[in-house]
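> sequence plus the predicted model coming up.
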Amino acid sequence: MPDENEGSRPSAPPEYDVFDPREAFTLLTSPRSDERTGSLERDLESDPIPIIRRFYPPLPTDTPTILFNPAHRFIRRTNPREILIYTDGSCLSNGLGGSRAGCSFVISPHHKLGFRLENSGPTGELHPQTSNRAELRAVVAALEYRVWQGDSFGAWVRLVIATDSEYVVLGATERINGWIQRGWRTSTGTEVMNQDLWKRLIYYIKKAARPLRFSGPPHGTAVEFWKIPREWNGEADAEAKRGAQLEGEQEFRVMSGMMV
């Protein structure tokens, strides 16, 4: 499917505050107290869920490196207001006792983050370590890492999540509205797994869509999902596997990137 924005070029690229990658760090905090009661989404309750689309490259053979320039962000070559983030999850002994899961995202050639999947979700409930949960957690972490429509590096209008997870892509773009309409039940009537993270994903997609004035007229950032082959996601895959080897994390952590 052709990219509807293909060929649209801004008259001038945005200005960027370029930081030294060596100064970057990640601030780890606990969820806000109201998140423990599952009320985070109330902040944006009146906001409709944006249409969450799949990203289709202009050509089936187009890779992320063909379409996105690896600079201070992975920036669309034909539109410098669009960026890409790689995400992945990994789980050792998936589905067995003692499984260990890791998550990762890569926002630039200079900044990637791998971490252990927490045992607790944002509301404090315990959840098993699985590959699906790790892949979804990685996307949530990437979206909460920065205020992307007001990122220090540019006023992004589209953020493409590149993942090899069919679970994440189909869930976000095709299934989530049906789940909500059925009270977080699948089409067969079973309870949707990882509801806490799916709800958190919706929250951050809504938050990104809210117009924010950064450079030029106020605008939001649309989040799209690109299902890529595993071999195109090597760096995020390696980081997720390293994350799975880290010591266990009991409490859910909110990650905020500073000087990145």
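Structure received.
> could you use CA atoms for every contact and neighbour count after this?
Noted.
> so Ala240 touches Arg100, yeah?
No. If you go by C-alpha atoms under 8 Å, Ala240 and Arg100 don't touch, sitting 10.8 Å apart.
> in the stretch 151-260 of the chain, what residue spans correspond to helices?
For the stretch 151-260 of the chain, applying DSSP state H, counting those that start in this stretch gives helices covering 166-170, 176-181, 195-209, 234-244.
> quick one: buried residues of stretch 106-114?
If you call a residue buried by 16 or more other C-alpha atoms under 10 Å, then stretch 106-114 has these buried ones: 106-108, 111-114.
> which pair in these spans the largest distance?
Pairwise distances among the buried residues of stretch 106-114 were taken by C-alpha to C-alpha; the largest, 13.5 Å, belongs to Ser108 and Gly114.
> one step back: of all the helices of the stretch 151-260 of the chain, which one is nearest Leu92?
helix 234-244 (7.0 Å).
> ok, and what's touching the closest one?
Helix 234-244 is contacted from outside by 86-92, 100-106, 112-117, using C-alpha atoms under 8 Å, 6 or more residues apart in numbering.
> give me the buried subset of these.
For these, buried by 16+ other C-alpha under 10 Å: 86-92, 100-106, 112-117.
> look at Arg137 and give its secondary structure.
Three-state call for Arg137 (DSSP: H, G, I helix; E, B strand; the rest coil): helix.
> my read: it touches Cys103, true?
Yes. If you go by C-alpha under 8 Å, Arg137 and Cys103 touch, sitting 6.8 Å apart.
> please compare the first structure with the one that follows:
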Amino acid sequence: MTKVIIFCDGASKGNPGPGGWGAIVASDSHVEELGGAEKDTTNNRMELMAVLEALRYAASLSPAEIDVYADSSYVIGGSTAWGKGWRRNGWITSTKQPVLNRDIWEPLLDVLDTLPAKVRWHNVGGHVGIGGNERVDEIASESALGNPP
């Protein structure tokens, strides 16, 4: 039974502005650091990209369980609660507005739907000394500056 632990974070220098995302995907036998950037983006888009790319990578490891640690209530809320309603309502929010970042939410929710693994979400405080979260913050910030891992 393989368990995977994911830490993920996003950053934007300007919001909107240059942004980056970072993720760590760790299993019993492997640790992978991932990162990427966009020239004009927001912190929420980068938070979403971090978890999307981390889950895609984790899926290749065929885990039975995945623990995702993130400091974004937006990502966790959309992944665990709001996303199903958005789909059901034609990608319209409860306030009758179009869902922001739908182009990332759709593939993220698709990945979550197709994962055979049990996914548990953990909301961690940003910048409170949690090693994995501190590292992905560094990766995201460096990626935003053009220096991905």
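Cool, got the structure. What you see is a predicted model, and the numbers here were worked out from it, not measured in a lab.
> TM-score of the superposition?
Put the two chains on top of each other and the TM-score (TM-score structural alignment, normalised by the length of structure 2) is 0.85; 140 aligned residues with a C-alpha RMSD of 1.9 Å.
> related to what we said a few turns ago, any chance of JSON lines for the buried residues of stretch 106-114 of structure 1, columns secondary structure and distance to Ala172 of structure 1?
Output for the buried residues of stretch 106-114 of structure 1, formatted as JSON lines (DSSP: H, G, I helix; E, B strand; the rest coil; distance: C-alpha to C-alpha, whole Å):
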{"residue": "Val106", "secondary structure": "strand", "distance to Ala172 of structure 1": "20"}
{"residue": "Ile107", "secondary structure": "strand", "distance to Ala172 of structure 1": "20"}
{"residue": "Ser108", "secondary structure": "strand", "distance to Ala172 of structure 1": "23"}
{"residue": "His111", "secondary structure": "strand", "distance to Ala172 of structure 1": "25"}
{"residue": "Lys112", "secondary structure": "strand", "distance to Ala172 of structure 1": "23"}
{"residue": "Leu113", "secondary structure": "strand", "distance to Ala172 of structure 1": "22"}
{"residue": "Gly114", "secondary structure": "strand", "distance to Ala172 of structure 1": "22"}
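> now do the same contact list for the residue of structure 2 positioned farthest from its centre.
The centre of structure 2 is farthest from one residue, Lys96, which by C-alpha atoms, centre = their mean lies 25.1 Å away. Going by C-alpha under 8 Å, 6+ apart, Lys96 of structure 2 touches no other residue.
> just tell me what it corresponds to in structure 1.
Residue pairing (TM-score structural alignment): Lys96 of structure 2 is matched to Gly189 of structure 1.
> identify the residues contacting the most centrally placed residue in structure 2.
Central residue of structure 2 (C-alpha atoms, centre = their mean): Val51, 1.9 Å from the mean position. Neighbour list for Val51 of structure 2: 8-9, 23, 108 [criterion: C-alpha under 8 Å, 6+ apart].
> apply 6 Å and report the result again.
By C-alpha atoms under 6 Å, 6 or more residues apart in numbering, the contact set of Val51 of structure 2 is Cys8.
> so what corresponds to it in structure 1?
Match for Val51 of structure 2 (TM-score structural alignment): Val139.
> got it, and Asp71 of structure 2?
Counting by TM-score structural alignment, Asp71 of structure 2 corresponds to Asp164 in structure 1.
> does that match touch Arg230 like I think?
Yes. Asp164 of structure 1 is within contact range of Arg230, at 5.3 Å (criterion: C-alpha atoms under 6 Å).
> quick one: the nearest residue to Glu47 of structure 2 once chain neighbours are set aside from Pro18 of structure 2, how far?
Distances taken as C-alpha to C-alpha, 6 or more residues apart in numbering place Gly10 nearest to Glu47 of structure 2, at 4.1 Å, with adjacent residues excluded. Gly10 of structure 2 is 11 Å from Pro18 of structure 2, where distance means C-alpha to C-alpha, to the nearest Å.
> before we move on, back to that, among the buried ones among the contacts of helix 234-244 of structure 1, which are in strands?
With strands taken from DSSP state E, the overlap with those comprises 86-92, 100-106, 112-116.
> Trp121 of structure 2 -> structure 1?
Using TM-score structural alignment as the criterion, Trp121 of structure 2 maps onto Phe225 of structure 1.
> neighbours of Glu166 of structure 1, how many?
Other residues lying near Glu166 of structure 1 total 14 when counted by other C-alpha atoms under 10 Å.
> ok, Ser187 of structure 1 next?
As a burial measure, Ser187 of structure 1 scores 12 neighbours (other C-alpha under 10 Å).
> grab the nearest non-local neighbour of the corresponding residue of structure 2 for Val106 of structure 1.
The equivalent of Val106 of structure 1 in structure 2 is Ile24 (alignment by TM-score structural alignment). In space, Ile24 of structure 2 comes closest to Glu33 once its chain neighbours are excluded; the distance is 4.6 Å by C-alpha to C-alpha, 6+ apart.
> the one you found and Gly22 touch, don't they?
No. In this structure, Glu33 of structure 2 is not within contact of Gly22 by C-alpha under 6 Å, at 7.4 Å.
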